[in-house]
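Asks: sequence isn't available, so here's the structure alone:
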């Protein structure tokens, strides 16, 4: 009984554009399924904590969803009424589930329809709510045990999530998930590989910022994909053109979407930045597929296109492009290993602190990422016709926020090890604290609550896309203003 008395009450956080009301709470004794040789997923541990999100499969428990929302096996059943407005956090007097002992089944109503989710007492991977009566909305729930908080997100169609957003928003106002060294998903040298899945899977699951490094030889359009001096694959050279063909195919199938691509010269090729700019201009940058104007665009201007962010100096022959303003978003003056700095061109504010020498320093890196999320949440972007809108107002800068870091000489600080801590920690922050006035590391006030561009390692491992889902989910805040 002492253990039950010590449990905190459940907190509900609605991060969707629709109101929700918790109407029914049922409790069940928890029963784990017996291990099955024909279905490995049933061997999962229902009490895995958020630190294990990154490497675990979804948990399963022996419970049945009842269409009539009444289950005779429930040990306790209570009708309640807790209304939670869009982007509201509300405390309840509903006791959170006891880890390892019980599961709490919650039934919500929205727009006259009912949705249901089972919550255990431990943090777990996201769960899509069950529709009890064919409701039109799709909801995803994430329970964070650290705050006894159930966070509800819109289950956006990740392959086409940008279609829900107004054309007039500047691209920098959006919450955009990205990947660091995006094509490094092949068999590679230690610390070179940064991603779990291929480029197409990243795109299909919502990633809209790609970090690309190429090796350049003067006059040759055959640019190998690299990470620092090393090829991204030990099983054969991978080329920029082949990756672009995959991206073009995705954008043709999903014309509502846009992709920001950072392109940087690395590797052992003898070409210069100037060579790279000319090769890209002459062989790759097609007007119908690329946005190369040196200004932050609006969403409607770039649907179906790749937005160029160049981390290289242009050849002087490109200085006259776009009325003498140059070519591409300028990221050529990129502060190195920085906690918070402006790009030289002023188009972005950057957190890219990547030197983590020891595992004990990983929490410091995570705190830098939280601080940059808080900064990204401050700006406000009014739409035309709304209060405060000025057609001549400059767009906010991009907030580029790298979760990635590594130390080649310490296997405990390779990208996958850091991501195993950073990704679930950011899921927790986005569910509990992001978008709440004064709840960030510096106690800042909140504007549109964008996350900025959050750039990740090792997403999609074992099907875990929760950090991407959380980032995309925050765009629902913009939908409220449309």
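Replies: Arrived safely, thanks for sending. Note that the structure is a prediction, hence the values are computed from the model and not measured. Numbers count the residues shown, from 1 in each chain.

Asks: from now on I want contacts and neighbour counts done on CA atoms only, so please keep to that.
Replies: Noted.

Asks: next SSE after the host helix or strand of residue 92?
Replies: Here residue 92 sits within strand 88-95, counting by DSSP states H and E. Using DSSP H and E, the helix or strand that follows strand 88-95 towards the C-terminus is strand 102-110.

Asks: let's bring in a second one:
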């Protein structure tokens, strides 16, 4: 293990920029956005699928260093989630480890993020009570694989789905019920059906497979990486490959914009590897434009440059800036 640690340290010295990447309207300025009630004026009959939704990848990953952190740190105990919700984030990506006492702790790989699922649900409940016109979409994933670099679930506990059901039962009314039923995926809801509720989009196992039939029926094929309605090409092998990731995000964004508004699309702008940290992929490095500034520029371009985007779907971002959040919401 000492040898592995030394290798990681050496790689860090090789690939980490000497100074922090500069914040701008697209990157690391989440608190400049303020949209706690953006869903409220939208008609009740609006389909969730038709919305342009700012989201966060690894929503609570604020600890563990440059290879692990994916979001600005606004505090432990899921205080960071509250900051995101106030900024306008409405789709979240929660990764849980099975811990003793049949509980979930929030992890990114081996790193505990100083928050538990109770913290997450308490923050969601408080926000939705204060802003009953809103709804939050959640992707919940079993994080631990037991492999090097990951976490290991505590043995002797209940199955992941049984523990989740217990959390749901302890907070009646928080989740939109059709999305947390094992036996049948839910049809795509309208805003009027889900205001004040958390919608579970999918429950993923540790290797990306779908657990039971929770969530929205449209996402029954949401496995590890990309699928019909999800772009999640998360392996960015080096800084130069950020250009490829930008193109993957752009192509899926264009496909989303052209598709039926009755279908929901989830586009992960995130990516990483040993030689490309999440902050580099998001913000750019070594003269290579990051995905976040690319997205803001692309969305701001007019019809003389490319076919205009008419909706973004859910864009799952690392270190989003306030200007990018503002722009995504402008499509609603």
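Replies: Sure, I can see it. None of these values were measured; they are calculated from a predicted model.

Asks: distance between the strand holding residue 92 of structure 1 and the chain's centre?
Replies: Relative to its chain's centre, strand 88-95 of structure 1 lies at 26 Å (CA atoms, centre = their mean, to the nearest Å).

Asks: which residues in structure 2 does it match up with?
Replies: Under the alignment (TM-score structural alignment), strand 88-95 of structure 1 falls on nothing in structure 2.

Asks: that strand packs against which elements?
Replies: Under the contact criterion of 3 or more CA pairs under 8 Å, 6 or more residues apart in numbering; DSSP states H and E, strand 88-95 of structure 1 touches strand 9-15.

Asks: the strand holding residue 92 of structure 1: which residues count as buried?
Replies: 89, 92, 95 (16 or more other CA atoms under 10 Å).

Asks: okay, now residue 260 of structure 2: neighbour count?
Replies: 11 (other CA atoms under 10 Å).

Asks: relative to residue 221 of structure 2, how far out is it?
Replies: 18 Å (CA to CA, to the nearest Å).

Asks: residue 103 of structure 2 now?
Replies: Using CA to CA, residue 103 of structure 2 is found at 27 Å from residue 221 of structure 2.

Asks: more neighbours: these two, which one.
Replies: Taking neighbours as other CA under 10 Å, residue 103 of structure 2 and residue 221 compare with residue 103 leading, 20 against 15.

Asks: quick one: map that one onto structure 1.
Replies: Taking TM-score structural alignment for the superposition, residue 103 of structure 2 sits opposite residue 222 in structure 1.

Asks: and that match, what does it touch?
Replies: 239-241 (CA atoms under 8 Å, 6 or more residues apart in numbering).

Asks: now those in a markdown table, with neighbour count, distance to residue 278 of structure 1 and secondary structure?
Replies: Below are the contacts of residue 222 of structure 1 laid out as a markdown table (neighbours: other CA atoms under 10 Å; distance: CA to CA, whole Å; DSSP: H, G, I helix; E, B strand; the rest coil):
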| residue | neighbour count | distance to residue 278 of structure 1 | secondary structure |
| --- | --- | --- | --- |
| 239 | 19 | 17 | strand |
| 240 | 19 | 15 | helix |
| 241 | 16 | 15 | helix |
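
Asks: and the residues you listed, which is closest to residue 263 of structure 1?
Replies: Ranked by distance to residue 263 of structure 1 (CA to CA), those are led by residue 240 at 10.2 Å.

Asks: quick check: the closest one touching residue 224?
Replies: Yes - counting by CA atoms under 8 Å, residue 240 of structure 1 does reach residue 224; the two are 6.1 Å apart.

Asks: what residues are shared contacts of these two?
Replies: With CA under 8 Å, 6+ apart as the test, residue 240 of structure 1 and residue 224 both reach residue 214.

Asks: let me see the contact set for the residue opposite residue 449 of structure 1 in structure 2 once aligned.
Replies: Alignment note (TM-score structural alignment): residue 449 of structure 1 maps to residue 310 of structure 2. Residues in contact with residue 310 of structure 2, defined by CA under 8 Å, 6+ apart, are 257-258, 331.

Asks: can you do 6 Å?
Replies: residue 257 (CA atoms under 6 Å, 6 or more residues apart in numbering).

Asks: wait, is it part of a helix?
Replies: No - applying DSSP: H, G, I helix; E, B strand; the rest coil, one finds residue 310 of structure 2 to be coil, outside a helix.

Asks: distance of it relative to residue 298 of structure 2?
Replies: Residue 310 of structure 2 is 12 Å from residue 298 of structure 2, by CA to CA.

Asks: now do residue 105 of structure 2
Replies: From residue 105 of structure 2 to residue 298 of structure 2 the distance is 37 Å (CA to CA).

Asks: okay, the two: which has more neighbours?
Replies: It is residue 105, of residue 105 of structure 2 and residue 298, that has more neighbours when counted by other CA under 10 Å, with 22 against 15.

Asks: not counting sequence-adjacent ones, nearest residue to that one?
Replies: Excluding the flanking residues, the one nearest residue 105 of structure 2 by CA to CA, 6 or more residues apart in numbering is residue 116, at 4.2 Å.

Asks: so that neighbour sits against residue 106, correct?
Replies: Yes - between residue 116 of structure 2 and residue 106 a contact is recorded at 5.3 Å, counting by CA atoms under 6 Å.

Asks: nearest residue to residue 92 of structure 2 other than its sequence neighbours?
Replies: Residue 92 of structure 2 sits nearest to residue 138 (CA to CA, 6+ apart), 5.0 Å away.

Asks: just the helices in structure 1 please.
Replies: 2-6, 199-204, 240-253, 273-283, 299-302, 321-324, 362-376, 415-432, 466-473, 476-479 (DSSP state H).

Asks: what's the counterpart of residue 142 of structure 2 in structure 1?
Replies: In structure 1, residue 142 of structure 2 lands on residue 265 (TM-score structural alignment).

Asks: check residue 129 of structure 2 too.
Replies: Here residue 129 of structure 2 is matched to residue 252 in structure 1, going by TM-score structural alignment.

Asks: report the buried residues of the strand ranked longest in structure 2.
Replies: Ranked by residue count, the top strand of structure 2 under DSSP state E comes out as strand 91-99. By neighbour count on 16+ other CA under 10 Å, the buried set for strand 91-99 of structure 2 is 91-99.

Asks: dump the residue contacts of the residue nearest to residue 92 of structure 2.
Replies: 91-92, 200-201.
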